[in-house]
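# Here is my input; please provide its structure:
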Amino acid sequence: MSDLQEESFISHLIELRTRLVRAAAAFLIVFLCLMPFASHIYDLLAAPMMQTLPQGTRMIATGVVTPFFVPIKVTMMAAFVVALPFILWQAWAFIAPGLYAHEKRLAAPLVIASTLLFLLGMAFCYFFVFRTVFTFITQFAPKSITPAPDIEQYLAFVMTMFLAFGMTFEVPVVVILLVKAGLVTVEKLKEIRSYVIVGAFVVAAVITPPDVTSQIMLAVPMCLLYEAGILVARFMSPRPDAPAVQGRD
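Here you go, the predicted model:
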């Protein structure tokens, strides 16, 4: 490695370190600002479940330090969501100088769209899916059982659902990237539509709880977003240097 290449490599490492430190500092600042409201943030997260429980029922904590650590974990999640735009901006500022002009024009909208879609998926899960699923489970439970969910298990469930729905709402971005990269054509995406629908329900059955309601609520948006991705991808042309799909092995 020449001195010029070594110097360039070191400068990139320094730039990466600077961006990571700024992103971590932003997360830490937001987290410290939200810490005094940790209990209220957890109560807000638990609201969909609490509204479906019988009157006077509360969640339980089976661990000694669980009532302390669970709200902190929730606050960390909230701080990450709040700081996410700045974190993504730091990532964009690091990779942007290495992109061509046409790549910058495409990458910036995709970064913004993917962020908004992920947050939209979380919001859809919180405001619509949780209440419907929890109501269904509560009504299905035998009358001899008094539900009293553990707060740690509830947090794990919520995190899994948030991640599942957030990633599901990224389907249009994935479809657009595949078409733009020339890895697949819009016509091919239409041909495999039936397989995608089956795959969506299989994925929903694996990720969500074992009830039909939550599975449908994940699979149906996934299929609709796939169609939305195809619709937008029709107006996207592959990169000039992208390999032809027909010629791939």
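
# going forward, measure contacts between C-alpha atoms and count neighbours the same way
Will do.

# Residue 83 reaches residue 28, doesn't it?
No: counting by Cα atoms under 8 Å, residue 83 does not reach residue 28; the two are 9.1 Å apart.

# Let's see this one next, to set against the first:
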Amino acid sequence: MKFLSPRGKAVDPEGRMPLMDHLRELRNRLIKSLLALLVGTIVGWIFFQPIWDFLKDPYCSLPASQQLEAGKCTLVVNTIFQQFFLRLKISFIIGIVLSSPVWLYQLWAFVAPGLYRREKRWTYVFLSAAIPLFIVGTVLAYLTVDKGLQLFLGGFSIDDVTALITVDHYLGYVLAMLLVFGMTFELPLFVVILNLAGVLSFERIKKTQRIAIFGIFLFAAVATPSGDPFTMLALAVPTLLLFEVSAVLAFFNDRRRARRPDPYAGLSDDEPSPLDLDEIDAELERGGRPADPAR
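This is a model prediction of the structure:
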């Protein structure tokens, strides 16, 4: 059965097309993504001031004695054009965030026709969990930014010495905190995905649990920009809890998998069995297990 596109051309239901058609589709989806990014950047440029006030708030919450000008929440720049590039950089970041539904959809629409139904279902599960975990991580990072600033600007301050914090340095610190926390919170999700794929079993997770705990704390100490104990614990403890949750999910998934009958249990090592590759492909497309070739 042939399907027709809006332009009246025949479309393969499995998403197969010539190389040039793939390149044209990629070009069209890139153009749509870039246009969405441009619109999002313009919106970020228009609403720059409230966004910048939000990003600057952790520094503004510091005691007056730890700021350059008490009560004014002042950061400094070193060059003439630095303020312009600061506005452009923040607007671009906001554009990426605002346009993410568009470019994520364009990416998915380009890749999805080549995936099996089971692979599509896994992708939906991954995205539905990855986005909330990343958001929770960034929120936690934002709440802990001021604690690291207070420790290094107040706890280790020297008399008669005032910290001259530049805009670029502060913005880099905040963005690094948000990205590190957000990406680290994705680690347990990868553990679950590897377990679902049969690559990582619960027994292996259990055997390497001590090493994993040590690695999480070591990574938190190295990856956090400030490196202070409070920020390290704020990253390591929730990540460790999420890792334990992923281990529990792996345990139940392995138990569920163990209850399934093995289709090759009754076959000897040298017993030949016919393979119906068309039937296996059809079964994978339906999202199930391949049928027993010996039946």
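
# Give the residue from residue 83 and residue 28 of structure 1 that has the larger number of neighbours.
Legend: neighbour count by other Cα atoms under 10 Å for residue 83 of structure 1 and residue 28, higher for residue 83 (20 against 16).

# ok, now which ones touch the spatially most central residue of structure 1?
Residue closest to the average C-alpha location in structure 1 (Cα atoms, centre = their mean): residue 166, at 2.9 Å. The contact partners of residue 166 of structure 1, by Cα atoms under 8 Å, 6 or more residues apart in numbering, come to 117-122.

# And residue 83 of structure 2, by the same measure?
Contacts of residue 83 of structure 2 (Cα under 8 Å, 6+ apart): residue 77.

# That one matches what in structure 1?
Alignment note: residue 83 of structure 2 maps to residue 67 in structure 1; criterion TM-score structural alignment.

# My reading is that that match lies in a helix. Confirm?
Yes: when DSSP: H, G, I helix; E, B strand; the rest coil is applied, residue 67 of structure 1 is found to be in a helix.

# could you say what helices and strands the lengthiest helix in structure 2 packs with?
Selection of the longest helix in structure 2 by residue count, based on DSSP state H, yields helix 117-150. Helices and strands touching helix 117-150 of structure 2, by 3 or more Cα pairs under 8 Å, 6 or more residues apart in numbering; DSSP states H and E, are helix 48-60, helix 167-184, helix 187-196, helix 229-258, helix 277-285.

# mind redoing it with 7 Å?
In terms of contacts (3 or more Cα pairs under 7 Å, 6 or more residues apart in numbering; DSSP states H and E), helix 117-150 of structure 2 is packed against helix 48-60, helix 167-184.

# Would you mind finding the most buried of these?
Mean neighbours per residue, mean count of other Cα atoms under 10 Å, is largest over these for helix 167-184, with a mean of 18.

# which residue numbers in structure 1 go with that one?
Going by TM-score structural alignment: helix 167-184 of structure 2 matches residues 151-168.

# And stretch 28-38 of structure 2, by the same measure?
So stretch 28-38 of structure 2 sits over residues 18-28 in structure 1, by TM-score structural alignment.

# Please identify the buried residues of that stretch?
Residues 19-20, 23, 26-28 are the ones in stretch 18-28 of structure 1 that count as buried (16 or more other Cα atoms under 10 Å).

# quick one: contacts for the aligned residue in structure 2 for residue 93 of structure 1?
Applying TM-score structural alignment, one finds that residue 93 of structure 1 aligns to residue 109 in structure 2. Contacts for residue 109 of structure 2 (Cα atoms under 7 Å, 6 or more residues apart in numbering) come out as none.

# ok, residue 109 of structure 2 to residue 117 of structure 2 distance?
To residue 117 of structure 2, residue 109 of structure 2 is 14 Å away according to Cα to Cα, to the nearest Å.

# Does anything pack onto the longest helix along structure 1? Which helices or strands?
Determined from DSSP H, the single longest helix within structure 1 is helix 3-34. Using 3+ Cα pairs under 7 Å, 6+ apart, the elements in contact with helix 3-34 of structure 1 are helix 66-95.

# got the angle between the helix it packs on and helix 101-124?
160 degrees (axes from the mean of the first three to the mean of the last three Cα atoms, to 10 degrees).

# in helix 66-95 of structure 1, what counts as buried?
Buried, per 16+ other Cα under 10 Å, within helix 66-95 of structure 1: 70-72, 74-76, 78-81, 83-87, 90-92, 94.

# One more: stretch 148-166 of structure 2?
Judged by neighbour count (16+ other Cα under 10 Å), stretch 148-166 of structure 2 contains these buried residues: 148-150, 153.
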